[in-house]
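Undergrad: turn this into a model:
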Amino acid sequence: MSAALKLARPEDLDRLMALVTAFHAEAGIEQDADQRRDALAPLLEGIPHGCVYLIGPGRAPLGYIVLTFGWSVEFGGMDGFVDEIYIRPAVRGRGIATEVLLDLPKALAGAGLTALHLEVDRAHEATQRLYLRTGFKPRDRYVLMSKPL
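TA: A predicted model of the protein is given here:
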């Protein structure tokens, strides 16, 4: 199974919406379709703040990964955040997410990213093991905190 990545474009929005809707339902993220579409569309249109890659065949993607970009003085430049990664349940356990999380950071580093971050639910031990296997490490002194605006 190949985890080939395709940069998502506006014409991929409907396929992506189906995947994101499935992920949000699974993760318990409440967001209506208009909010979801409004959040995804600029990423597909090329805004500099992030991007979406479809994983696997473009016509029938196996999943997706959303990256957002920022700047870090601590890490010495542009950094990224894995906002969402999703693999369809029927193809999980085949190494697809592992392949993406090993290969994509190499390409991002080549493009100038200095660090890649993500968050994981403390109760999802299998997901934590995946992230550890792919080189992500917890930052013991730090806790991600958010303030919706």
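
Undergrad: CA only for contacts and neighbour counts going forward, please
TA: Fine.

Undergrad: give me the distance between the helix or strand residue 71 falls within and the centre of its chain.
TA: Per DSSP states H and E: residue 71 is located in strand 63-72. Relative to its chain's centre, strand 63-72 lies at 6 Å (Cα atoms, centre = their mean, to the nearest Å).

Undergrad: for comparison, sequence B:
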Amino acid sequence: MSAALHLAKPEDLDRLMTLVAAFHAEMAIESTEESRKNALAPLLDGIPLGCVYLIGPARAPLGYIVLTFGWSVEFGGMDAFVDEIYIRPAVRKRGIASEVLIDLPKALAEGGLKAVHLEVDREDESAQRIYQRARFEPRERYMLMTKTL
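TA: Coordinates of the predicted model:
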């Protein structure tokens, strides 16, 4: 199955909102429709801090991936963080997420990106295997920490 990527645009908001709501429900992420819309709309409008790709057919996406961009002295330039990646349950275990996580970083590297990061639940061995197949490696000395503002 092809994991074709389409850069999401403002007209994709409704399709994306449905997918994000499903992901947040599955992962028990507390969010409101308003907060999801407020977070997604600037990305779809072209804010340079991140982007959203629809995975699969643009009219009936199989999932999405959200990237946010930053700058890293350690990695020597622009880096990205996979903020969210979601594949509809009915089409999981077909290699779609792996394909996205292998192909998208290659394309981003051609654009000058130096590193892509993600976080994964320490107990989610299935997700860890997917990420390791795509050559993401744990950074044993580091732990992601957050301060909510």
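
Undergrad: mind checking the TM-score on these two?
TA: Here the TM-score for the pair of chains, by TM-score structural alignment, normalised by the length of structure 1, is 0.99; 149 aligned residues with a Cα RMSD of 0.3 Å.

Undergrad: re the thing from before, have a look at how far, on average, the strand holding residue 71 of structure 1 is from structure 2.
TA: For strand 63-72 of structure 1, the mean deviation from structure 2 after alignment is 0.1 Å (mean Cα distance after the TM-score superposition for structure 1).

Undergrad: name the residues of that strand that are buried.
TA: Buried residues in strand 63-72 of structure 1, counted by 16 or more other Cα atoms under 10 Å: 63, 64, 65, 66, 67, 68, 69.

Undergrad: swap in stretch 43-53 of structure 1?
TA: Residues 43, 44, 50, 51, 52, 53 are the ones in stretch 43-53 of structure 1 that count as buried (16+ other Cα under 10 Å).

Undergrad: and for that stretch, what's in contact with it?
TA: Identification of contacts with stretch 43-53 of structure 1 by Cα atoms under 8 Å, 6 or more residues apart in numbering yields 5-10, 13, 64-70.

Undergrad: let's see it at 6 Å
TA: With contact meaning Cα atoms under 6 Å, 6 or more residues apart in numbering, stretch 43-53 of structure 1 is reached by 5, 6, 7, 8, 9, 10, 64, 65, 66, 67, 68, 69.

Undergrad: can you put these in TSV and add distance to residue 116 of structure 1?
TA: Putting these into TSV (distance: Cα to Cα, whole Å) gives the following:
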residue	distance to residue 116 of structure 1
5	17
6	19
7	18
8	20
9	22
10	25
64	17
65	13
66	12
67	9
68	10
69	9
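
Undergrad: I'd guess residue 51 of structure 1 is in a helix, am I close?
TA: No - per DSSP: H, G, I helix; E, B strand; the rest coil, residue 51 of structure 1 lies outside any helix segment and is strand.
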